[in-house]
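Enquirer: have a look; sequence and predicted model below, questions after that.
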Amino acid sequence: MIDVSLVLLKHRRILLDELIGLTGLNREVLLGKLKKIKEYVRIDDDEVVIVKPLDLAIHLLKQGLSVKEISRYIDWSDFEKVSAEILNAHKYFVKTNFRLTKPVKLEIDVIGVDPRSGRGLFIDCKHWSRGIHRSALVEIVDKHVNRIEKFIKYYRWARDKWVYFKYLREIIPVIITLTTPSLRYYKNTLIVSIQEFNQVLLDLYTVLDLFNIEPYRLDVK
């Protein structure tokens, strides 16, 4: 029997009758299962809509479903949306899908700028279908740091692309993953799971001190 939550993750919105057909459950049993995950879905008339796909994915991981199975139905945009929501809740200005096309090309998934401290979090959202080796994480961080260094070098071209860059004074690179990473920091870059991200922001100064992370300074002259 197909898992109801996995069907919802795949389709994101689906008619109740279609869901009954795909899962093989009768209406009463299906509604009972939907009630158990009501914080992640809503029912509009006869249509079931998933409203928090990444939260549902994390819930399924905790229930014992495999990362490989779940990651088939989520992507970087789910991480991007949740990361942006968390940053907004902490009063960061947020930019998603930042792109610079000249004089060099670079792209940052999510940028959060705290106007009070001048701190910027430059986030790369990643998910994998299986556990990630330490060496692969190192390679991912190296590429992200390279983007940050390009951004700093060509900042005078980037700063006019978003009005809130005027507050930016320093940059902390962050990698956000679905599951708890095996490597927590490397090259002044934080590596955290999406589940931990809110708490990391609450305790950011402590976390930076714990891992001896020095933000990348930005020359704004």
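Expert: Structure's in. What do you need?
Enquirer: from here on, just use CA atoms for contacts and neighbour counts.
Expert: Noted.
Enquirer: did I read that right, L60 in a strand?
Expert: No. Counting by DSSP: H, G, I helix; E, B strand; the rest coil, L60 is not part of a strand but helix.
Enquirer: next up, the contacts around it.
Expert: 5, 70 (Cα atoms under 8 Å, 6 or more residues apart in numbering).
Enquirer: go ahead and flag the most central residue of the chain.
Expert: For the chain, F79 is the residue whose C-alpha lies nearest the centre (Cα atoms, centre = their mean; 2.6 Å).
Enquirer: now that one. Nearest residue, chain neighbours left out?
Expert: Leaving aside its sequence neighbours, F79 sits nearest to C125 (Cα to Cα, 6 or more residues apart in numbering; 6.0 Å).
Enquirer: next, find the distance separating the one you found from I194.
Expert: 9 Å (Cα to Cα, to the nearest Å).
Enquirer: A further structure is provided below for comparison with the first:
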Amino acid sequence: MSERIIREILLMILRVGAYDLKKISESLKISEEKIIEILDSAGISYYDLEKYDKIDLALKYLEFKGDPEKISEHLDWRDFEKFIEKIFRNYGYYVVRGLRSSPPLGFEIDLLATDVFKRRSYVIDCKHWRRSREKILKEVAEDLIERIRRLVKKCFRIKRIYPWIKESDHVIPIIITLRETETRKIFDKVIVAPIHLLKDLIENIDYYIDLLEIKPIKISCETLELEDFKQKDL
């Protein structure tokens, strides 16, 4: 069965809901019986669709060579974060979503993805914007660097909850947007990439770090003193 047809069915399910089989059939001009048959051939039982959330369907869509940007348009910003989180997890990263710390030096981070083998973490901002101006992206990049600075200062406590963080020697900030034309950098530390190039970025991260001359931010959870954390836990 054509991968294109499977992708179109999955998109329609996300758009109108799994239970409106009649509407999906009318929109795609495919009989309801045929839709059920096509889904079954793709390893998806129509009658078990309630077990799939939006992110599961989005990842299934990617399995059939779907466009991440197109599928992301049917996700809200929370789903967008979860979608990116699962992509990183599928590549073997340890991922924390919604990492928060209270004042002083409070911060909030969408995703913290750690590659323990390369001893590197990525602090990721997920921007589900249809359009993004360069000025705003620069402000986001500056804010992201500041949040990383605060994260580093609280690294000692963070590693108690997420012990793999101590395996990181460096942190690299990444902004993932809904629409960008290419993978590029802002300043000399922040990578900006569109969702449709995320898999390419993950698979070729060392290449992009060299190409863009990214300067990773050093981190050491072992050298910080306990006195730095007297006031509040995370």
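Expert: Perfect, thanks for sending it. The model shown is predicted, which means the values in this text are computed figures rather than measured ones.
Enquirer: need the TM-score between these chains.
Expert: In this superposition the chains share a TM-score of 0.74, using TM-score structural alignment, normalised by the length of the first structure; 208 aligned residues with a Cα RMSD of 3.6 Å.
Enquirer: is it true that the residue nearest to F79 of the first structure touches I108?
Expert: No. C125 of the first structure is not in contact with I108 according to Cα atoms under 8 Å; the separation is 9.2 Å.
Enquirer: what is the longest helix of the second structure by residue count?
Expert: Longest helix in the second structure by number of residues (criterion: DSSP state H): helix 134-153.
Enquirer: how close does that one sit to the first structure?
Expert: Once fitted to the first structure, helix 134-153 of the second structure is off its aligned match by 1.7 Å on average (mean Cα distance after the TM-score superposition for the first structure).
Enquirer: next helix or strand past that helix?
Expert: Counting by DSSP states H and E, the element after helix 134-153 of the second structure in chain order, helix or strand, is helix 155-161.
Enquirer: tilt between the very next helix or strand once past that following helix and helix 134-153?
Expert: Past helix 155-161 of the second structure, further along toward the C-terminus, the next helix or strand under DSSP H and E is strand 170-177. Interaxial angle of strand 170-177 of the second structure relative to helix 134-153 (axes from the mean of the first three to the mean of the last three Cα atoms, to 10 degrees): 150 degrees.
Enquirer: which neighbouring elements make contact with strand 170-177 of the second structure?
Expert: Packing partners of strand 170-177 of the second structure (3 or more Cα pairs under 8 Å, 6 or more residues apart in numbering; DSSP states H and E): strand 120-127, helix 134-153, strand 190-194, strand 217-218.
Enquirer: how about those in TSV, adding mean neighbour count and distance to K23 of the second structure?
Expert: Output for these, formatted as TSV (neighbours: other Cα atoms under 10 Å; distance: least, Cα to Cα, whole Å):
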stretch	mean neighbour count	distance to K23 of the second structure
strand 120-127	23	31
helix 134-153	16	39
strand 190-194	23	31
strand 217-218	15	51
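Enquirer: how about the nearest residue to I24 of the second structure, chain neighbours excluded?
Expert: Distances taken as Cα to Cα, 6+ apart place M12 nearest to I24 of the second structure, at 6.1 Å, with adjacent residues excluded.
Enquirer: quick one: which helix or strand includes the one you found?
Expert: Counting by DSSP H and E, the element that carries M12 of the second structure is helix 3-16.
Enquirer: could you pull out the buried residues of that helix?
Expert: 5-7, 9-14 (16 or more other Cα atoms under 10 Å).
Enquirer: between those, which sits nearest I35 of the second structure?
Expert: Ranked by distance to I35 of the second structure (Cα to Cα), the buried residues of helix 3-16 of the second structure are led by I9 at 7.5 Å.
Enquirer: so who does the closest one touch?
Expert: Per Cα under 8 Å, 6+ apart, neighbours of I9 of the second structure: 24, 28, 35.
Enquirer: I'd like to know how far it sits from R15 of the second structure.
Expert: Noted for I9 of the second structure: a distance of 10 Å to R15 of the second structure, by Cα to Cα.
Enquirer: so who does I175 of the first structure touch?
Expert: I175 of the first structure is in contact with 123-126, 141, 189-192, counting by Cα under 8 Å, 6+ apart.
Enquirer: which of these still touch in the second structure?
Expert: Among the contacts of I175 of the first structure, the contacts conserved in the second structure (both residues aligned by TM-score structural alignment, their matches' Cα atoms under 8 Å) are 123-126, 141, 189-192.
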